[in-house]
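**Q** Show me how the following folds:
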Amino acid sequence: MTKIGKILGLLLVTGIIASCGGPQGEKAATGEAQDVTVKSGDVTLPVDLAASNVEWVGTKPTGQHNGTVNISAGEVMLKDGEIVGGKFTIDLNSIVVLDLTDQEMNAKLLGHLKSADFFEVETYPTAVFEIASVAAVSGNPEASHNITGNLTMKNITKSVTFPAMVNVSDNGVTATTPAFIIDRTEWNVQYGSKKLFDNLKDNFIHDEMSLKINLKAEI
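**A** Model prediction:
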């Protein structure tokens, strides 16, 4: 085998390993729901719904799918120029699949994601994230703060902590996260989970899914 052939072979194997290894990102810390003690701030800003969303990636051994979901309502509370609280609602009926250009395949996956196998949107049309605490951090080029809040999905509430780059200015607030990972089965999204079903062989879907939040709130 030529040197170039060996390099291409190595890249191919590396790509296969990467595709089988689940979504990219740092695993978020999850736990029991936290008390939300801050109920108001000096300023409360409405979330700019047109400029805010959640990006998602789901993976399986043979590949991945990605898309977005809209934020349908929300607010951010500030005190002394810092985020101290807030809450936003995720409209699960707005799930979009971006990687499938074939309309029939796209619609099939979208219907499956909205079904009881996954997010059971007819029964649970929204998810809600409420901020419990915000802490400044240093040494992370992708984040200025760690945000801890309660994510309620399919009537299950758990705390999630993830990094975010937060910018507060005279015009409002922007907060964007690097990709972070949650385990969907903690919110009873069980379809294709290898740890819950032992007969799937290679036909499983990784429990971990990647999320990236883009949030903007203006004065």
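**Q** Going by C-alpha atoms from here, please, whenever you check contacts or count neighbours.
**A** Noted.
**Q** which stretches of the chain form helices?
**A** Remark: helices assigned in the chain by DSSP state H are 3-20, 103-114.
**Q** roughly how far apart are residue 206 and residue 191?
**A** Noted for residue 206: a distance of 10 Å to residue 191, by Cα to Cα, to the nearest Å.
**Q** which of the helices of the chain is buried the deepest?
**A** helix 103-114 (a mean of 14; mean count of other Cα atoms under 10 Å).
**Q** about what we covered before: just want to know which of residue 206 and residue 191 has more residues nearby.
**A** Higher neighbour count among residue 206 and residue 191: residue 206, with 23 against 19, using other Cα atoms under 10 Å.
**Q** pretty sure the more buried one contacts residue 60?
**A** Yes: look at residue 206 against residue 60 with Cα atoms under 8 Å: they come within range, at 5.5 Å.
**Q** mind putting the helices of the chain in a markdown table, distance to residue 31 included?
**A** Output for these, formatted as a markdown table (distance: least, Cα to Cα, whole Å):
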| stretch | distance to residue 31 |
| --- | --- |
| helix 3-20 | 27 |
| helix 103-114 | 25 |
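**Q** Could you report the neighbour count for residue 74?
**A** Neighbour tally, residue 74, other Cα under 10 Å: 21.
**Q** one more, for comparison:
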Amino acid sequence: MKQLKSIALALVVALGTLTATAQTTKKVDVSKSNIAWVGKKVTGSHEGTIALKDGALVFKGKKLAGGNFTVDMTSINVTDMEAGKGKEKLEGHLKADDFFGSEKFATSKLVFKTIAAKGKDTYTVTADLTIKGITNPITFDMVVAKNAATTKLMIDRTKYDIKYGSKSFFEGIGDKAIYDEFELNVTLAI
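**A** Coordinates of the predicted model:
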């Protein structure tokens, strides 16, 4: 009888440990999530949004353990200009081959590779980012609390063969220069 109790106790402990470290995948609610972008140039900036096509965060217990996302590059939207006043022209240029080539590269992907706890609800994530079929590593901090995750990414567009208006590649463009880095502010509903 003692041996049976010992086996039962060992089984309960083993199952409890297994449950505590089980992975859970939480799908991102794309309709409630938001990706806002900011691109800067010498003479100002432009901002807008881009839609998340799908995504998921993976948790081990309550700790972030993984993630992957697909962004719809055909959804590039300029929000700081009005229709008929340059908005459509800028959106078209951003979707053209000079920039994101969204006709050929309709999606971009982000796949988490390593995650380290940084503090309460904050993680440092290194991921592979693929834009225009080119993949490069990127590191950023992500805050995960309750049913949301937020992050700010700074992306060097020239690493993805987006060189239009870059002082790094074109000399003498003066005040027509567009900075190499653009910013993404991401809020995920999980």
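**Q** And the TM-score, once the two are fitted together?
**A** With the length set by TM-score structural alignment, normalised by the length of structure 2, the two chains reach a TM-score of 0.83; 169 aligned residues with a Cα RMSD of 1.6 Å.
**Q** how about residue 136 of structure 2, what's its match in structure 1?
**A** Applying TM-score structural alignment, one finds that residue 136 of structure 2 aligns to residue 158 in structure 1.
**Q** Distance of the nearest residue to residue 20 of structure 2 once chain neighbours are set aside relative to residue 122 of structure 2?
**A** Distances taken as Cα to Cα, 6 or more residues apart in numbering put residue 61 closest to residue 20 of structure 2, at 5.5 Å, once the chain neighbours are dropped. The gap separating residue 61 of structure 2 from residue 122 of structure 2 is 15 Å, by Cα to Cα.
**Q** Who has more neighbours out of the two?
**A** Legend: neighbour count by other Cα under 10 Å for residue 61 of structure 2 and residue 122, higher for residue 122 (19 against 14).
**Q** Tell me the counterpart of the more buried one in structure 1.
**A** By TM-score structural alignment, residue 122 of structure 2 lines up with residue 144 in structure 1.
**Q** middle-most residue in structure 2, spatially?
**A** residue 110 (5.7 Å; Cα atoms, centre = their mean).
**Q** What is the aligned counterpart of residue 8 of structure 1 in structure 2?
**A** Aligned partner of residue 8 of structure 1 by TM-score structural alignment: none.
**Q** Burial check on the nearest residue to residue 164 of structure 1 once chain neighbours are set aside, number of neighbours?
**A** Counting by Cα to Cα, 6+ apart, residue 164 of structure 1 lies nearest to residue 177, which is 4.2 Å off, once chain neighbours are set aside. Neighbour count of residue 177 of structure 1, defined by other Cα under 10 Å: 22.
**Q** With the one 10 residues further on instead?
**A** Neighbour count of residue 187 of structure 1, defined by other Cα under 10 Å: 18.
**Q** Leaving out the residues flanking it, which one is nearest to the match of residue 122 of structure 2?
**A** Per Cα to Cα, 6+ apart, closest to residue 144 of structure 1 is residue 165, 4.9 Å.
**Q** ditto for residue 53 of structure 1
**A** Residue 53 of structure 1's closest residue in space is residue 70 (Cα to Cα, 6+ apart), at 4.8 Å.
**Q** hang on, isn't residue 215 of structure 1 packed against residue 46?
**A** No: checked against Cα under 8 Å, the pair residue 215 of structure 1 and residue 46 is beyond contact range at 10.6 Å.
**Q** between the two, which one's more packed in?
**A** residue 215 (23 against 19).
**Q** Tell me the spacing between the more buried one and residue 27 of structure 1.
**A** Note on residue 215 of structure 1: its distance to residue 27 of structure 1, by Cα to Cα, is 20 Å.
**Q** what helices or strands is the longest helix seen in structure 2 leaning on?
**A** As assigned by DSSP H, the longest helix anywhere in structure 2 is helix 2-20. Judged by 3 or more Cα pairs under 8 Å, 6 or more residues apart in numbering; DSSP states H and E, helix 2-20 of structure 2 has no packing partners among the helices and strands.
**Q** Off-centre distance for it?
**A** With Cα atoms, centre = their mean, to the nearest Å as the basis, helix 2-20 of structure 2 stands 41 Å off its chain's centre.
**Q** Appreciated, that's everything.
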